[in-house]
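A.B. asks: the sequence and its predicted three-dimensional model are supplied below.
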Amino acid sequence: TSVHIPANSLVYDDGSDVVGEISVSLQDYLNMGELIVHNVSAMMSSDRMLSSEGVLFVSFAQGNEVLSVKPESLVTIRVPEPNASVDAILYDDGGEPIVFDWQVSGDTMSLKSWDFYWDGKDWIDSGYEFYITGSGWYNIALELNPDVSFNQPICVSLPRELFDGINSDVFLILDEYDTVVPLEMNSEKMLFCASFSNLPQDSDATIVSISSLGEGNYHFGMSHAIINMDNSELVVVPEPQTKEQILDFLGMF
């Protein structure tokens, strides 16, 4: 993934041109394991599930001051993806990155091919290209439109004597759709839950839990299920694992 910034494209809050060195931060999460490790809520727009092709965070700063992009400037993001889909939509955080209720972006995205020279050779790459108007989170995703879906909360229980919403994170992975959704702790039910309006009927799912019970005391749980209206509550029993073992497990996704 790359960022292309034309000269004199960034401004301070007062609209004046930036002078001097700047820092550019680019974080990309291009598979489900990375999304889980960094606990990025990448897969929901309102209550509808998304299948993400990649989530990115981009920021421009000078010292502690966040910089903006001039309205007429074209700061370009290129995300290589040989199997890029014409149906993918660009979402952004809607100005509320903590909430992560993804909104369809007003920025333009298209499929492109690029020629470049590297290591003494000419190369051609292809994927998604879009322009951004400032710092923030972006999500290249497709909305799930399963043939048969239903609207029902999915909840997961962990052994309550050890695990809660403070020391544990739980994720629902839909294996066939390459999508992962963090579940939130329902303190009233003491369950990790999420509600969806387009949950695919009879889809294969993997439920993953990651817990930290103290310095170096990690637990990892994984369970498989077929999602339907009969299993609104699923059970995961975490087992002690090292951080390295957990990262190896997540590498499968």
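C.D. replies: In hand now; what should we look at? As the structure is a computational prediction, the values presented were derived from the model and not from experiment.
A.B. asks: CA only for contacts and neighbour counts going forward, please
C.D. replies: Noted.
A.B. asks: so which bits of the strand or helix carrying residue 36 are buried?
C.D. replies: Here residue 36 sits within helix 32-37, counting by DSSP states H and E. By 16 or more other CA atoms under 10 Å, the buried positions in helix 32-37 come out as 32, 33, 34, 35, 36.
A.B. asks: nearest to residue 247 among those residues?
C.D. replies: The nearest member of the buried residues of helix 32-37 to residue 247, counting by CA to CA, is residue 33 at 8.2 Å.
A.B. asks: surely that closest one meets residue 251?
C.D. replies: Yes: Residue 33 lies in contact with residue 251 (CA atoms under 8 Å); the separation is 5.8 Å.
A.B. asks: returning to that earlier point: distance to residue 232 added to the buried residues of helix 32-37, as CSV?
C.D. replies: As requested, those are exported to CSV (distance: CA to CA, whole Å):
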residue, distance to residue 232
32, 23
33, 24
34, 27
35, 24
36, 22
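A.B. asks: contacting residues for residue 183?
C.D. replies: Listed by CA atoms under 8 Å, 6 or more residues apart in numbering, the contact set of residue 183 reads 155, 169, 170, 171, 172, 192, 193, 194.
A.B. asks: next one: stretch 55-68 to chain centre, how far?
C.D. replies: Relative to its parent chain, stretch 55-68 has a centroid offset of 19 Å by CA atoms, centre = their mean, to the nearest Å.
A.B. asks: another one to put next to it:
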Amino acid sequence: MSRIFFIVLIIFTFLLTACVKETDYFIPDGTFEFVGDVQALRQELRPETVFVNFEMPEEETIIPISDRVHLLVDEGTLLDEDGNSFSGEVEVSLRTAAEISEWAGWDFSMITEDGFLDAIASQKIKFHSADHIKLKINPDNPPLIRWLSEEERKEVYLFKRDKGSYKWNFHSTDVVFVEREEITDGVAETTRGYEFTISDEGWYTIGTELLMPHGSDICLKHSEGFTKKNTTSFVTFKNHNTLVILNGWDTANPYKNCNSLLRLPINEDVKVASIAGISGNRYFFDQVSFNLSPSEIEIEMNPKRNSLNQILNRLNN
């Protein structure tokens, strides 16, 4: 009997150990880490890419791409590989961001050369033919992008993020707030929103530049187990739609993360947040509010178990 009990105990211990190894483990330097994939977490925070097909029109036409974005195209708006006006079926792919969680998913900081962006929305559009041949935008007759919005802000401009750069560069003053009557399925509807043109592919953001005196530094000290492999951290501004990703993970202390891109504005009310995605569909979250002082600030972060929907609601509200 005791022998049977001993065998059962060994099997139970083995199974329990296997389960633990699947989710949590100690890394070689003796510190503890949850198993997770921060890139997979960011993917879950992003809106899905939208794909829409349409025939190139012979006159200016409004084409809804998503609930947020409408496209105005005309004959000659798109060019083929040889630079000729394209006619035929077009496939559009659209990526967007307009919520704090979505910018965090794309790993975007709202930083300009001299300050920060109070952003309304970001978008990236690509054009291909139906057989996946890349189409170019006609610089003399570019498409018009409409980002639908009921709210109008002053001093709104267009910014572009170059590939490989973490900063947004001023691109154009060509952003207007327009009310239009659109006809969908034979029904007339009045819509309002921002309109702007783009000259080439890439990420564009409509928003206002914030020029603030900056001199604050932040470091987050996470509880054991939360590292750059499973956790993303960022700062948001209380009075602006602004996000700064914290990517300065400490090599000596794997649980410590600081702002490495740009010193933060002094005396600004902010929140710091950390989200961790752990194997087994487990999510952890912590958020701390405070006012930035001119000196370096170290914040203790203790992420607790939350559902992903709870995290999104807390972030975006």
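C.D. replies: Received the coordinates, thanks. Predicted model, so just to flag it, every value in this text is computed and none were measured.
A.B. asks: TM-score for this pair?
C.D. replies: Once the chains are laid over each other, their TM-score by TM-score structural alignment, normalised by the length of structure 1 reads 0.84; 245 aligned residues with a CA RMSD of 2.5 Å.
A.B. asks: if we can go back for a sec, mind giving me the packing neighbours of the helix holding residue 36 of structure 1?
C.D. replies: strand 179-186, helix 243-250 (3 or more CA pairs under 8 Å, 6 or more residues apart in numbering; DSSP states H and E).
A.B. asks: structure 2: which residue goes with residue 7 of structure 1?
C.D. replies: In structure 2, residue 7 of structure 1 lines up with residue 75, judged by TM-score structural alignment.
A.B. asks: surely that match is within a strand?
C.D. replies: No: if the criterion is DSSP: H, G, I helix; E, B strand; the rest coil, then residue 75 of structure 2 is coil and not within a strand.
A.B. asks: burial count for it?
C.D. replies: Residue 75 of structure 2 has 16 neighbours, counted by other CA atoms under 10 Å.
A.B. asks: follow-up on the earlier one: in structure 2, which of the contacts of residue 183 of structure 1 still touch?
C.D. replies: For the contacts of residue 183 of structure 1, the aligned pairs still in contact in structure 2 (both residues aligned by TM-score structural alignment, their matches' CA atoms under 8 Å) are 169, 170, 171, 172, 192, 193, 194.
A.B. asks: highest neighbour count among those?
C.D. replies: The most crowded member of these, judged by other CA under 10 Å, is residue 170 (28 neighbours).
A.B. asks: need the strands for the stretch 1-150 of structure 1, in chain order.
C.D. replies: 2-4, 10-11, 23-29, 44-45, 48-62, 65-66, 68-69, 75-80, 89-92, 103-104, 109-118, 121-132, 136-143, 149-157 (DSSP state E, counting those that start in this stretch).
A.B. asks: I'd like these as a markdown table, with distance to residue 209 of structure 1 and mean neighbour count appended.
C.D. replies: What follows is these, written out as a markdown table (distance: least, CA to CA, whole Å; neighbours: other CA atoms under 10 Å):
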| stretch | distance to residue 209 of structure 1 | mean neighbour count |
| --- | --- | --- |
| strand 2-4 | 32 | 14 |
| strand 10-11 | 41 | 22 |
| strand 23-29 | 19 | 15 |
| strand 44-45 | 19 | 19 |
| strand 48-62 | 20 | 20 |
| strand 65-66 | 35 | 14 |
| strand 68-69 | 38 | 21 |
| strand 75-80 | 30 | 20 |
| strand 89-92 | 27 | 22 |
| strand 103-104 | 27 | 17 |
| strand 109-118 | 34 | 13 |
| strand 121-132 | 32 | 16 |
| strand 136-143 | 24 | 22 |
| strand 149-157 | 9 | 18 |
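A.B. asks: the alignment partner in structure 1 of residue 155 of structure 2: what's its closest spatial neighbour, skipping adjacent residues?
C.D. replies: Matched to structure 1 by TM-score structural alignment, residue 155 of structure 2 sits across from residue 87. The shortest distance from residue 87 of structure 1 to any non-neighbouring residue, by CA to CA, 6 or more residues apart in numbering, is to residue 142 (6.6 Å).
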